[in-house]
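*Asks:* next comes the sequence, and after it the predicted model I'd like to discuss.
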Amino acid sequence: MFEQWHTLDTMTAAFQASLLDLDAELGLGPLDGAVHRTHLAHGAWIDLGQGWLSGADALFERLAERVPWRAERRRMYDKVVEVPRLLKFYDEGETLPDPVLAEARRALDAYYGPELGEPFRTAGLCFYRDGRDSVAWHGDTIGRGSTEDTMVAIISVGSPRSLLLRPRGGGPSIRRDLGHGDLIVMGGSCQRTWEHAVPKTTRPAGPRISIQFRPRGVR
């Protein structure tokens, strides 16, 4: 894997704030009674909390400017290709780039800890600059996610993008459009029996940042 530092310059120029979020104070809503679970096949499930993070557009602007984003290049067969998104990973013990992310992780631990049996430890951030940025079908199966039930909690800020889920091996997909402070939690066997993706789109798409909280040993 090859990495390089990346400066944003005018990358957020196309971002359009939500009219519902313009004057909202940055903060977290409740989880109890506000997230809605959908049971999938093979013991997988997803929880969705729309607009869980209020004032999310302000957080998007802060993260876009302050996070030391990296543009990565990876070897694919006989070529080295650019990863179609910017990345930053915060390992255990590293200070998160905004206090509200630490607050969000504590809230997720308090709500999901009894079911998960452990806290969320790491945070991975992805910057989707426009519709050309994407992530291919995959599950978070590096580490324990390949053999154990686990959870991955994702907060989306910025313009909505489609997150697709499908059974591993193929099948009809499920679509959720996420942005402006939405929360999705993938749990149960989801990482090993289902796959998820953010596909490229030719439709106008503003920038989006996703923040993924994971337990120890799950990537």
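*Replies:* Done, it's in.

*Asks:* use CA for all of it now, contacts and neighbours both
*Replies:* Noted.

*Asks:* immediately after the helix or strand where residue 89 lies, which helix or strand?
*Replies:* Using DSSP states H and E, the element containing residue 89 is strand 79-90. Later in the chain than strand 79-90, the nearest helix or strand by DSSP H and E is helix 99-116.

*Asks:* check which residues of that next one are buried.
*Replies:* 101, 104, 105, 107, 108, 109, 112, 116 (16 or more other CA atoms under 10 Å).

*Asks:* with stretch 171-184 instead?
*Replies:* Buried, per 16+ other CA under 10 Å, within stretch 171-184: 178, 179, 180, 181, 182, 183, 184.

*Asks:* in strands, which of those residues fall?
*Replies:* 178, 182, 183, 184 (DSSP state E).

*Asks:* quick check: the nearest residue to the last one once chain neighbours are set aside vs residue 79, distance?
*Replies:* Spatial nearest neighbour of residue 184, excluding adjacent residues (CA to CA, 6 or more residues apart in numbering): residue 48 at 4.6 Å. Between residue 48 and residue 79 the distance, using CA to CA, to the nearest Å, works out to 38 Å.

*Asks:* ok, residue 39 next?
*Replies:* Applying CA to CA, the value for residue 39 to residue 79 is 40 Å.

*Asks:* so which of those two has more stuff around it?
*Replies:* residue 39 (12 against 9; other CA atoms under 10 Å).

*Asks:* nearest spatial neighbour of the more buried one, skipping sequence neighbours?
*Replies:* Once flanking residues are discounted, residue 39 sits nearest to residue 45: 4.4 Å by CA to CA, 6+ apart.

*Asks:* buried sites along the helix or strand where that neighbour lies?
*Replies:* Here residue 45, judged by DSSP H and E, is contained in strand 44-49. By neighbour count on 16+ other CA under 10 Å, the buried set for strand 44-49 is 44, 45, 46, 47, 48, 49.

*Asks:* after that strand, which helix or strand is next? Please name it.
*Replies:* Following strand 44-49 in sequence, per DSSP H and E, is strand 53-54.

*Asks:* the structure to be compared is supplied as follows:
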Amino acid sequence: MDFQSTLFAGGSASELRFDELERHELGAGAWVDVARAWLVAPDDVFATMVRDVPWRAERRRMYDRIVDVPRLVYTYMIGEELPHPVLTDAREALTEHYLPELGEPFRTAGCCYYRDGRDSVAWHGDTIGRGSTHDTMVAIVSVGDPRRLALRPRDRSDGAESLSFEMGHGDLLVMGGTCQRTWEHSVPKVASAGPRISIQFRPLNVF
């Protein structure tokens, strides 16, 4: 592991707050919320996840060949215990805060381990399941080295501009409204980066 850890990594789950959350309206009903240094004890969460998550490498078909997915993954489904109690507290806090808008709890936690700058995720929207037809939310917590989350409109003929957010150690980013249907997001490759883990909290049947 090689990233700059936080100076003050302690705290309690009761410190998960939303008063500094900043909403960015993207248009056509899509929005992104960002809160910096939101997660409690990100150093311990990172170290625990590296050690305890049963990471797996996946392969997928691309055109006429099978290629390695450029990151390690694991998804905690409904009823599975999350690898760190702070993540359980985070999921509950997100559910409580967003319930008036979302109308349902966050249920699953997809995890991606970007080992270095060569690991990435291509442009996509979470449109498998209900995200293809209904407004929903995906809440992403990042721990480890900062990496850029890029967003671009699916319809690039209407003049909407692409944008990006650098997600730092302990940062929270929530994509909501029509974002999964009308925008795409990616984590581009970079020349050099330390390890980073993202935890994506989703409602039922959103992938």
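*Replies:* Received the coordinates, thanks. Nothing here was measured: the structure is a model prediction, and the numbers come from that model.

*Asks:* how alike are these chains, TM-score-wise?
*Replies:* Once superposed, chain against chain, the TM-score is 0.94 (TM-score structural alignment, normalised by the length of structure 2); 203 aligned residues with a CA RMSD of 1.3 Å.

*Asks:* thinking again about what came up before, which residue in structure 2 lines up with the residue nearest to residue 39 of structure 1?
*Replies:* For residue 45 of structure 1, the aligned position in structure 2 is residue 31, judged by TM-score structural alignment.

*Asks:* surely its match is in contact with residue 175?
*Replies:* Yes - if you go by CA atoms under 8 Å, residue 31 of structure 2 and residue 175 touch, sitting 6.1 Å apart.

*Asks:* list the contacts of the spatially most central residue of structure 2.
*Replies:* The centre of structure 2 sits closest to residue 140, judged by CA atoms, centre = their mean, with a distance of 2.6 Å. The contact partners of residue 140 of structure 2, by CA atoms under 8 Å, 6 or more residues apart in numbering, come to 172, 173, 174, 198, 199, 200, 201.

*Asks:* quick check: the gap between the closest residue in space to residue 26 of structure 1 that isn't next to it in sequence and residue 173 of structure 1.
*Replies:* Spatial nearest neighbour of residue 26 of structure 1, chain neighbours left out: residue 55 (4.0 Å); criterion: CA to CA, 6+ apart. In this view, residue 55 of structure 1 and residue 173 of structure 1 are 30 Å apart by CA to CA.

*Asks:* what does residue 166 of structure 1 give?
*Replies:* 4 Å.

*Asks:* what of residue 72 of structure 1?
*Replies:* Applying CA to CA to residue 72 of structure 1 and residue 173 of structure 1 gives a distance of 28 Å.

*Asks:* the residue nearest to residue 26 of structure 1 against residue 18, yeah?
*Replies:* No - using CA under 8 Å, residue 55 of structure 1 makes no contact with residue 18, being 9.5 Å away.

*Asks:* the two: which has the busier surroundings?
*Replies:* residue 55 (23 against 16).

*Asks:* corresponding residue for that one in structure 2?
*Replies:* With TM-score structural alignment as the criterion, residue 55 of structure 1 matches residue 41.

*Asks:* pretty sure that match contacts residue 15?
*Replies:* No - in this structure residue 41 of structure 2 lies outside contact range of residue 15 using CA under 8 Å: 10.3 Å.

*Asks:* quick one, strands of structure 2?
*Replies:* 22-27, 30-35, 56-62, 65-76, 108-114, 121-124, 138-144, 147-153, 163-167, 172-177, 183-187, 196-202.

*Asks:* so which of those gets nearest residue 9 of structure 2?
*Replies:* Set against residue 9 of structure 2 and scored by CA to CA, these come closest in strand 138-144, at 11.6 Å.

*Asks:* what residue of structure 1 matches up with residue 149 of structure 2?
*Replies:* In structure 1, residue 149 of structure 2 lands on residue 163 (TM-score structural alignment).

*Asks:* which ones are touching that match?
*Replies:* 175, 176, 177, 178, 196, 197, 198, 199.

*Asks:* save the residues you listed as a markdown table, and put in distance to residue 206 of structure 1 too.
*Replies:* Shown next, in a markdown table, are the contacts of residue 163 of structure 1 (distance: CA to CA, whole Å):
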| residue | distance to residue 206 of structure 1 |
| --- | --- |
| 175 | 18 |
| 176 | 16 |
| 177 | 13 |
| 178 | 12 |
| 196 | 20 |
| 197 | 17 |
| 198 | 14 |
| 199 | 14 |
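
*Asks:* ok, those vs residue 141 of structure 1, which is closest?
*Replies:* Once CA to CA is applied, the member of the contacts of residue 163 of structure 1 that ends up nearest residue 141 of structure 1 is residue 196, at 11.8 Å.

*Asks:* residue 71 of structure 2 -> structure 1?
*Replies:* Using TM-score structural alignment, residue 71 of structure 2 sits opposite residue 85 in structure 1.

*Asks:* scratch that, residue 86 of structure 2 is what I was asking about
*Replies:* Using TM-score structural alignment, residue 86 of structure 2 pairs with residue 100 in structure 1.

*Asks:* start to end distance for stretch 8-28 of structure 2?
*Replies:* 39 Å.

*Asks:* equivalent analysis for stretch 177-196 of structure 2, please.
*Replies:* Taking CA to CA, the first and last residues of stretch 177-196 of structure 2 lie 27 Å apart.

*Asks:* give me the buried positions along that stretch.
*Replies:* Under 16+ other CA under 10 Å, the buried positions of stretch 177-196 of structure 2 are 177-189, 193-196.

*Asks:* any idea how far the residue of structure 2 positioned farthest from its centre is from residue 110 of structure 2?
*Replies:* Here the centre of structure 2 is the reference, and by CA atoms, centre = their mean the most remote residue is residue 64, at 29.9 Å. If you measure residue 64 of structure 2 against residue 110 of structure 2 using CA to CA, the figure is 28 Å.
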